[in-house]
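Visitor: Fold the following and give me the result.
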Amino acid sequence: MTALRPEHDTGEEGPYEQRAYVATGAFEAAVDQLADPLNDPLPGQHASPWFRAESIPAETAEAGAAQGRRSEGQLQAPHGAQGPQGAPREWYDPEGYERDWYGHQEPVVAPPPPPLPRSDETIGLRTADTRRPADRAVTAPIPQAEPEYDEEPAPAPDPGPETRELEPRTGPPTGGRAERRRAAKGRGRRRAEPQSRSAATPEGRPLSRVEARRAARAAKDSPAVVASRVVGELFISLGVLMLLFVTYQLWWTNVRADQIAGSETHKIQDDWAKGRKPGAFEPGQGFAIIHIPKLDVVAPIAEGISKEKVLDRGMVGHYGQGALKTAMPSAAQGNFALAGHRNTHGEPFRYINRLRKGDPIVVETQDAYYTYEMTSVLPQTSPSNVSVITPVPPGSGFTKPGRYITLTTCTPEFTSTYRLIVWGKMVDERPRSKGKPDALVG
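Guide: Modelled structure (predicted):
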């Protein structure tokens, strides 16, 4: 029912006898209820019909509804423009429009965040244990696998804030505070296996303290085993030392003696080239060179038979001192006796046992070459038998004084128990001005 329009202010009734807008503000309320997108929006209002009614402020909606109720005749609102409580709404169905235009869409609901892991200790601080005493079964926490090596795992890349929110959080290791401390200390270290893995009986139960002590005592080595190991190590060390000593005696002494003998030979030849006339030879002084062509021996001859000064230096020694003094090669008659090593330290007389009757032995001096021929050999005699170097040695086959040579060395090889003796007699004396003898030229 439409209300009558009001009369003019003059009080005269005109042609319009019905007054439609009697209440003050009814017109503005009716205009506010009409959603015309072509009109300019009033201050604080939405001109576009695409805004939902829920976006209208509650105060504006309540004010409009109050003004409409005060009017005598209220314009009928379009269908769907007023809700059940009288609140103004839009003239169209925005939800139906979106459904027709975009199709039916399910609302997107974010999944709830996963619950954080809580340890027994944390739960115990928040909730009271209401279980009966009989139901309080204590279960040991499962031991975590320890890393075998001291290697830090490679840090994982940061997934980003969005992915990080969806991922479940990993809390501290479960268990009590003491277990977490042990896990933190042992992280990244290689730890020994628990005792329960090895120290157990065949039935599977852990060993008692007494049984563990007995097992540890049985695992220890007995004194006999320890003593045998010590003795074995001593024998091994002694064997290594003996091997080194043998290597030194049989190889290094020869190398060193050959170097010294060669140097002494060059020194003697240099003295001869400079024309130095020798006087009385001092002990250890070289004065001649011996040649044994069959054995390919060339060695210097020095005065004396000192082991350290002459023989161990690879030289041949002349018996020329004290009771063992013998003649020189230049003497009119006498026995020129020499001594040399058979093994080690240059070993110049090692193979004199291979000499045969008639083999030449040449002694070179500053003035001449003296050539001897081997006549006889004494395979073995006592070291104290000094008669073998006398002017006419017994057993040599010589019957009268002459110009002889005697070579002495140790026998058997690598020992000094006995002496091997080789004799010879002079067959040629050649001055150096005439050149080398035939024994050295051939």
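
Visitor: Every contact and neighbour count from this point should use C-alpha atoms.
Guide: Noted.

Visitor: Name all residues that make contact with residue 264.
Guide: By C-alpha atoms under 8 Å, 6 or more residues apart in numbering, the residues touching residue 264 are 286, 300.

Visitor: now do residue 429
Guide: With C-alpha under 8 Å, 6+ apart, residue 429 has these contacts: 368, 369, 370, 371.

Visitor: could these be laid out in CSV, adding secondary structure and neighbour count?
Guide: Below are these laid out as CSV (DSSP: H, G, I helix; E, B strand; the rest coil; neighbours: other C-alpha atoms under 10 Å):
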residue, secondary structure, neighbour count
368, strand, 19
369, strand, 26
370, strand, 20
371, strand, 25
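
Visitor: Tell me the one among those nearest to residue 343.
Guide: Each of these was checked against residue 343 using C-alpha to C-alpha; the closest is residue 371, at 25.5 Å.

Visitor: contacting residues for that closest one?
Guide: 360, 361, 362, 363, 426, 427, 428, 429, 437.

Visitor: quick one on the thing from earlier: so which of the contacts of residue 429 is the closest to residue 261?
Guide: Among the contacts of residue 429, and counting by C-alpha to C-alpha, the member closest to residue 261 is residue 369, at 19.9 Å.

Visitor: residue boundaries of the strands in the stretch 151-300 of the chain?
Guide: Under the criterion DSSP state E, counting those that start in this stretch, the stretch 151-300 of the chain contains strands at 286-292, 297-303.

Visitor: Just put the ones you listed in CSV and tack on mean neighbour count and distance to residue 209.
Guide: Formatted as CSV, these follow (neighbours: other C-alpha atoms under 10 Å; distance: least, C-alpha to C-alpha, whole Å):
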stretch, mean neighbour count, distance to residue 209
strand 286-292, 21, 83
strand 297-303, 24, 80
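
Visitor: Buried residues in the longest helix seen in the chain, which are they?
Guide: In the chain, with assignment by DSSP state H, the single longest helix is helix 223-247. By neighbour count on 16 or more other C-alpha atoms under 10 Å, the buried set for helix 223-247 is empty.

Visitor: picking that back up, pick out whichever of the contacts of residue 429 sits closest to residue 67.
Guide: residue 369 (159.0 Å).

Visitor: Let's compare: structure for the following, please.
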Amino acid sequence: MPVVVQGRRRPRRARGARALWTGAELAVTAGAVLLLLVAHQLWWTNRQARDAARDEVTQLERQWRQAGTPSPGPAPARGDRTPAGDRTSSGDGGTRPAPAPGPAARRAAGAAPGPGLGYAVLRIPRLGVTAPVAEGTGKSAVLDKGYVGHYRHTAQPGEAGNAALAGHRNTHGEPFRHLDLLRPGDTVLVDTAAARYTYVVRRILPRTTPGDGTVLAAVPHSTVHPAYRFTAPAAYLTLTTCTPAYTSTYRLVVWGVLRSTQSR
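Guide: Take a look at the predicted model:
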């Protein structure tokens, strides 16, 4: 008669300890991965973006020096447009539009090129901020590179109307990390190939909704918070970023008014 040998069952307590140990290992691994992701987001993206932004500022300033004395006056309104009156003879008695300048020529002249290419430099002395300004507010093309983005269809720096800019408050260079520390009377400078425009901070809207689009209007005001408004045309500068820190729930808005223009 064959003999059946039964295996010894592992005690229930041992199985529970093994499961607990496995769970602990998975938790430690998950924690390590999460820590690496946080370090990448909060440290590495900042380092990359700040280096890229610093290089762009250096390149812009070098181009401006090499271009010599630029034409006076503010940058063109929407960089890729040719003014209706800017015509050249077609040779047949009519007129044709002047050929649009290439990106290098537009950058040298201070006009806004395509998204992702810097054409101005924003300086906020109180915060120690120096950042390139590029056309558009797309994340991958502009903001995630550590640049400050110019809202399309708003005025260009130095023009009458509202020159509106956006920047990250956290990660990717976070040029507007401490925008909440600005106070009325602080100065904000915008350098282009044509001039330096000095704005003075007038009003600060600590929090509004992302859909409060009238803060970018030519005469800016808040539809959500009607007490925050300007009533007269002027040359305004609007700075926007997310708030509170590490969220994108609301928007912080800073408004300035042009005080002086210093031609190069």
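
Visitor: Which members of the contacts of residue 371 of structure 1 are positioned in strands?
Guide: 360, 361, 362, 363, 426, 427, 428, 429 (DSSP state E).

Visitor: could the residues you listed be laid out in JSON lines, adding distance to residue 337 of structure 1?
Guide: Below are those laid out as JSON lines (distance: C-alpha to C-alpha, whole Å):
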{"residue": "360", "distance to residue 337 of structure 1": "16"}
{"residue": "361", "distance to residue 337 of structure 1": "13"}
{"residue": "362", "distance to residue 337 of structure 1": "14"}
{"residue": "363", "distance to residue 337 of structure 1": "12"}
{"residue": "426", "distance to residue 337 of structure 1": "13"}
{"residue": "427", "distance to residue 337 of structure 1": "16"}
{"residue": "428", "distance to residue 337 of structure 1": "18"}
{"residue": "429", "distance to residue 337 of structure 1": "17"}
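
Visitor: Among these, name the buried ones.
Guide: The neighbour count (16+ other C-alpha under 10 Å) marks 360, 361, 362, 363, 426, 429 as buried among those.

Visitor: if I look at the third one, how far off is residue 211 of structure 1?
Guide: Between residue 362 of structure 1 and residue 211 of structure 1 the distance, using C-alpha to C-alpha, to the nearest Å, works out to 87 Å.

Visitor: now the fourth one
Guide: Using C-alpha to C-alpha, one gets 87 Å for the distance from residue 363 of structure 1 to residue 211 of structure 1.

Visitor: swap in the first one?
Guide: Distance, residue 360 of structure 1 to residue 211 of structure 1, by C-alpha to C-alpha: 87 Å.

Visitor: repeat for the second one
Guide: Taking C-alpha to C-alpha as the measure, residue 361 of structure 1 falls 85 Å from residue 211 of structure 1.

Visitor: One more: residue 177 of structure 1?
Guide: As defined by C-alpha to C-alpha, residue 177 of structure 1 lies at a distance of 32 Å from residue 211 of structure 1.

Visitor: out of the strands of the stretch 151-300 of structure 1, nearest to residue 406 of structure 1?
Guide: strand 286-292 (12.5 Å).

Visitor: Report the mean deviation for that closest one after fitting onto structure 2.
Guide: Compared with structure 2 after the fit, strand 286-292 of structure 1 shows a mean deviation of 0.7 Å (mean C-alpha distance after the TM-score superposition for structure 1).

Visitor: helices or strands next to that strand in the packing?
Guide: Packing partners of strand 286-292 of structure 1 (3 or more C-alpha pairs under 8 Å, 6 or more residues apart in numbering; DSSP states H and E): helix 253-273, strand 297-303, strand 360-364.

Visitor: which residue numbers in structure 2 go with the shortest one?
Guide: If I follow you right, that is strand 360-364 of structure 1. Under TM-score structural alignment, strand 360-364 of structure 1 corresponds to residues 187-191 of structure 2.

Visitor: The matching stretch vs structure 1, average distance?
Guide: Mean deviation for stretch 187-191 of structure 2: 0.6 Å (mean C-alpha distance after the TM-score superposition for structure 1).

Visitor: Which residues does that stretch contact?
Guide: So stretch 187-191 of structure 2 is contacted by 120-126, 157, 196-201, 256 (C-alpha under 8 Å, 6+ apart).

Visitor: tell me which of these is nearest to residue 141 of structure 2?
Guide: residue 120 (15.9 Å).

Visitor: Tell me the residue in structure 1 aligned with residue 131 of structure 2.
Guide: Looks like residue 131 of structure 2 aligns to residue 299 there (TM-score structural alignment).

Visitor: check contacts around that match.
Guide: So residue 299 of structure 1 contacts 261, 262, 265, 289, 290, 291, 314, 315, 316, 348 (C-alpha under 8 Å, 6+ apart).

Visitor: Please report how far it lies from residue 258 of structure 1.
Guide: 9 Å.

Visitor: Give the residues shared as contacts by these two.
Guide: residue 314.

Visitor: what inclination does the one helix or strand residue 199 of structure 2 maps to have with respect to strand 118-124?
Guide: Secondary structure assignment for residue 199 of structure 2, by DSSP states H and E: strand 195-208. For strand 195-208 of structure 2 against strand 118-124, the angle by axes from the mean of the first three to the mean of the last three C-alpha atoms, to 10 degrees is 70 degrees.

Visitor: Alignment lookup: residue 314 of structure 1 to structure 2.
Guide: Using TM-score structural alignment, residue 314 of structure 1 sits opposite residue 146 in structure 2.

Visitor: Pull the number of nearby residues for that match.
Guide: 30 (other C-alpha atoms under 10 Å).

Visitor: and what of residue 329 of structure 1?
Guide: 24.

Visitor: now do residue 180 of structure 2
Guide: Residue 180 of structure 2: 19 neighbours (other C-alpha under 10 Å).

Visitor: Also residue 144 of structure 2?
Guide: 22.

Visitor: Tell me which residues touch it, please.
Guide: By C-alpha under 8 Å, 6+ apart, the neighbours of residue 144 of structure 2 are 49, 168, 172, 173.

Visitor: The residues you listed: which two are farthest apart?
Guide: So, the contacts of residue 144 of structure 2 by C-alpha to C-alpha: farthest apart are 49 and 168, at 10.8 Å.

Visitor: Next, show the common contact partners of these two.
Guide: 144, 146.

Visitor: Right, I'll call it a day here.
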